[in-house]
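Got a predicted structure plus its sequence, pasted below:
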Amino acid sequence: MYIEQGYKGKLGIWNAFILPVGFILFMTFNYFATKAFLDESGESTSEIMQTMIDQMGTLPFLAINLMVFVIGLIIVFIWVKFINGQSLTSFTTSRSRIDWKRIFTMFFIWAVFQGGMIFMTALNAPEDYVYNLQWDKFIPLVILSLLMFPFQTSFEEYLFRGQLLQGLGIATKSRAISWIVTSVLFGLMHAANPEVETLGPVVMVFYIGTGLLLGAMTLLDEGLELALGFHAANNITAALLMTSTWTAIQTDSVFIDMSEPTFAWTDTLSIFIGYPILLIILGKIYNWKNWKEKLFGRVLDRKEFFEKEGINDPQSTPEF
């Protein structure tokens, strides 16, 4: 019962919305401000990013962008601990302790799969990819990626699949509403990425679909561990192995994609077919049961939850 862990905060669940809503408003303002600037300057997001990279260097540019998420994750943890009064464990999982093995297992599974797909893609179409491995640049990239990308991905997971999923679930008493709304918002958060500008709105299918996958993982496994591992593996592997001049993440990766940017509906097969297969595999590994109830069922109210857990309600104040 991961969503119900939100009841363990010492204040009403209204505080679960403050940071996510604030972040969404900030991203919305940033999106329209950036769009207005681009319309006035006549430049694209990719061109501006390239200018900044040329001035600063690829690695410093990446580090500065990731530092924002380091600060963001620290703020989320401080808020949850001292304002909400919720433990990091109950914020992360419904288990008695955080299952680090789950995080690293999911990280390994997805990193190996995604890495294999990247190498296969590059080998099958060598004319579209430049081999770019430079050890003097790649080793610092590996160190930076392993140190800082987990902050970026964990910030997004704790904000959307943590605070917002728990808060919306308790507010609406619906797992489905909480799952779908947080997934859509997660996708829309990426609307300002240069991929959307280059490939068009169709690429939002990928972002929202990935949000649905991560939300399903969280609800079916009753914790954030798998989503944390998947998200970190996805971004780290991409940053190390393949980037291009028009993506949000640009690094001195092993391969540089030089192909013409396109996104066809056939590219969504990984979402509509691959993601469900991944969930089925994980379901077998972790023996998930009652899928329908976990994804679409009713969220217990406060009294039901604490009675079922067999523990005393730490507060008697209203939820709102």
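Looks like it arrived, so ask away.

hey, let's count contacts and neighbours off CA atoms from now on
Fine.

now residue 137: how far from residue 286?
39 Å (Cα to Cα, to the nearest Å).

and what of residue 191?
Residue 191 sits 34 Å away from residue 286, taking Cα to Cα as the criterion.

what about the two, which has more around it?
With neighbours defined as other Cα atoms under 10 Å, residue 191 and residue 286 compare such that residue 191 has more, 20 against 12.

give me every residue that touches residue 83.
residue 11 (Cα atoms under 8 Å, 6 or more residues apart in numbering).

Wait, a strand at it?
No - when DSSP: H, G, I helix; E, B strand; the rest coil is applied, residue 83 is found to be helix, with no strand at that position.

For it, give its distance to residue 3.
19 Å.

the helices in the stretch 101-250 of the chain, which residues?
135-156, 165-172, 175-188, 194-199, 204-221, 225-241 (DSSP state H, counting those that start in this stretch).

And the ones you listed: which comes nearest residue 308?
Nearest to residue 308 among the helices of the stretch 101-250 of the chain is helix 165-172; the distance by Cα to Cα comes to 15.9 Å.

Could you check how far that closest one is from the centre of its chain?
Its chain's C-alpha centre and that of helix 165-172 lie 18 Å apart, by Cα atoms, centre = their mean, to the nearest Å.

Name the residues of that helix that come out as buried.
Burial within helix 165-172, assessed by neighbour count using 16 or more other Cα atoms under 10 Å, is assigned to 165, 166, 167, 168, 169, 170, 171.

now swap in stretch 49-63 and tell me
Buried, per 16+ other Cα under 10 Å, within stretch 49-63: 49, 50, 53, 58, 59, 61, 62.

does residue 225 really touch residue 94, like I thought?
No - at 10.4 Å, residue 225 and residue 94 do not qualify as touching, with contact defined as Cα atoms under 8 Å.

what angle sits between the helix or strand where residue 59 lies and helix 135-156?
Assigned by DSSP states H and E, residue 59 belongs to helix 58-78. Angle of helix 58-78 versus helix 135-156, following axes from the mean of the first three to the mean of the last three Cα atoms, to 10 degrees, is 20 degrees.

Take this one as well and set it beside the first:
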Amino acid sequence: METFLDQARKGKTSLIRYIIGIFIIYFFIYIVGAAVQFIVAMAFGSSVNLGTLNISSITPLAYFVVTMCPAICGIIGVFISVRYVHQRPFSTLITPFKNINVKPILYGFGFFFLLLVLSDVLLYGLNPSNIQFNGSNISQFLYFLPFILVLIPLQTTSEELTYRGYLMQGTGLLTRNFLVLALINGILFLLPHIVNPEISAGGILAMVYYVVVGFSLAFITLKSGTLELAIGMHAANNIYESAIIHPQASILQTPSLFTQAAIDPAYELISIAVIMIIFYLVTFQVKPEWKRC
């Protein structure tokens, strides 16, 4: 039976095509994405200075939507690269099967979301003063919520298609060692996030956090043989951070139900590692058919 990594061989796999494909993806993320940001900002009534490439007088909602634009544009870049540069079906980035299975996506979202809740319940027990309820922001939270629920899954799916899909299948042409592939993927996943405020707040431990997240999502994808679980998990993580408990030092500036005043990098790193291990062990015990290798 064909595996997730085998899907790359369905298309044209020369090095020059991967160079072109990667260029197209990041062109859509950073160049087309930036252009769309300015268009969206102007649509929201923000002041845009094209000479200095600066956006000012931007509302919180406009800022959130603008922040989502580059990653969402990346989906178009991935599609063009896979469909026209490598000349293979776009769905092969997600699954080796004929149809995409929604059940693993929903399971990944629900179970990972639950684990995040339990982790923050423990954090609250250890330091109640660090998590504050934003009772005065409920109306703004409800106003933001539809945008969060629509845009965040697009943003996270874009990253999954790029990193656990396109780049991991591409590196899978060089090696089939799952640990090596997952580690490479974790490092690649860190790179675009290295300018995030979470890195400035958490330092080296925050960098390791992103590597652990990327490694874990890659390893689970390789073991399950599809991208479906990772798509659900990543969406759960970012929706949870945007809508439920929002760290002050975060690139996602949204009116969440709770605010985490300070990030404890050590706790965040340990907790995400434990969450990923629990998710892996429980998932493939409950659904052993999802562990296809």
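Perfect, thanks for sending it. Note that the structure is a prediction, hence the values are computed from the model and not measured.

Distance to residue 77 of the first structure for the buried residues of helix 165-172 of the first structure - can I get that in TSV?
Below are the buried residues of helix 165-172 of the first structure laid out as TSV (distance: Cα to Cα, whole Å):
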residue	distance to residue 77 of the first structure
165	16
166	15
167	16
168	19
169	20
170	20
171	22
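
which of residue 225 and residue 94 of the first structure has more neighbours?
Higher neighbour count among residue 225 of the first structure and residue 94: residue 225, with 24 against 18, using other Cα under 10 Å.

what residue of the second structure takes the place of the more buried one?
In the second structure, residue 225 of the first structure lines up with residue 228, judged by TM-score structural alignment.

how close does that match sit to residue 151 of the second structure?
Taking Cα to Cα, one finds residue 228 of the second structure at 18 Å from residue 151 of the second structure.

Just give me the match in the second structure for residue 80 of the first structure.
Using TM-score structural alignment, residue 80 of the first structure sits opposite residue 82 in the second structure.

Was I right to think its match contacts residue 94?
No - using Cα under 8 Å, residue 82 of the second structure is not in contact with residue 94; the gap is 11.7 Å.

what about residue 14 of the second structure, neighbour count?
Neighbourhood size, residue 14 of the second structure [other Cα under 10 Å]: 9.

The match of residue 225 of the first structure: what's its closest spatial neighbour, skipping adjacent residues?
Closest residue to residue 228 of the second structure apart from its sequence neighbours, by Cα to Cα, 6 or more residues apart in numbering: residue 105 at 5.0 Å.

For burial, what's the neighbour tally of that neighbour?
20.

How about the contacts made by the closest residue to residue 50 of the first structure other than its chain neighbours?
Excluding the flanking residues, the one nearest residue 50 of the first structure by Cα to Cα, 6+ apart is residue 245, at 7.7 Å. Counting by Cα under 8 Å, 6+ apart, residue 245 of the first structure touches 46, 50, 257, 258.

ok, and those in the second structure?
Among the contacts of residue 245 of the first structure, the contacts conserved in the second structure (both residues aligned by TM-score structural alignment, their matches' Cα atoms under 8 Å) are 257, 258.

Tabulate the contacts of residue 245 of the first structure (CSV), appending distance to residue 183 of the first structure.
Below are those laid out as CSV (distance: Cα to Cα, whole Å):
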residue, distance to residue 183 of the first structure
46, 26
50, 30
257, 28
258, 31
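
most neighbours, which of the contacts of residue 245 of the first structure?
residue 257 (20 neighbours).

Which residue in the second structure aligns with it?
Checking TM-score structural alignment: residue 257 of the first structure goes with residue 260.

Quick check: its match vs residue 203 of the second structure, distance?
Distance from residue 260 of the second structure to residue 203 of the second structure, by Cα to Cα: 18 Å.

what does residue 229 of the second structure give?
Following Cα to Cα, the distance that separates residue 229 of the second structure from residue 203 of the second structure is 29 Å.

Looking at those two, which is more packed in?
Between residue 229 of the second structure and residue 203, counted using other Cα under 10 Å, residue 229 has the larger neighbour count: 26 against 14.

And that one, how far from residue 209 of the second structure?
For residue 229 of the second structure, the distance to residue 209 of the second structure - Cα to Cα - is 19 Å.

ditto for residue 227 of the second structure
21 Å.

Give me the more crowded residue out of the two.
residue 227 (28 against 24).

got a list of what the more buried one touches?
93, 94, 95, 160, 164, 165, 221.

Helix, strand or coil: sort out residue 41 of the second structure for me.
Residue 41 of the second structure, by the three-state scheme (three-state DSSP), is helix.
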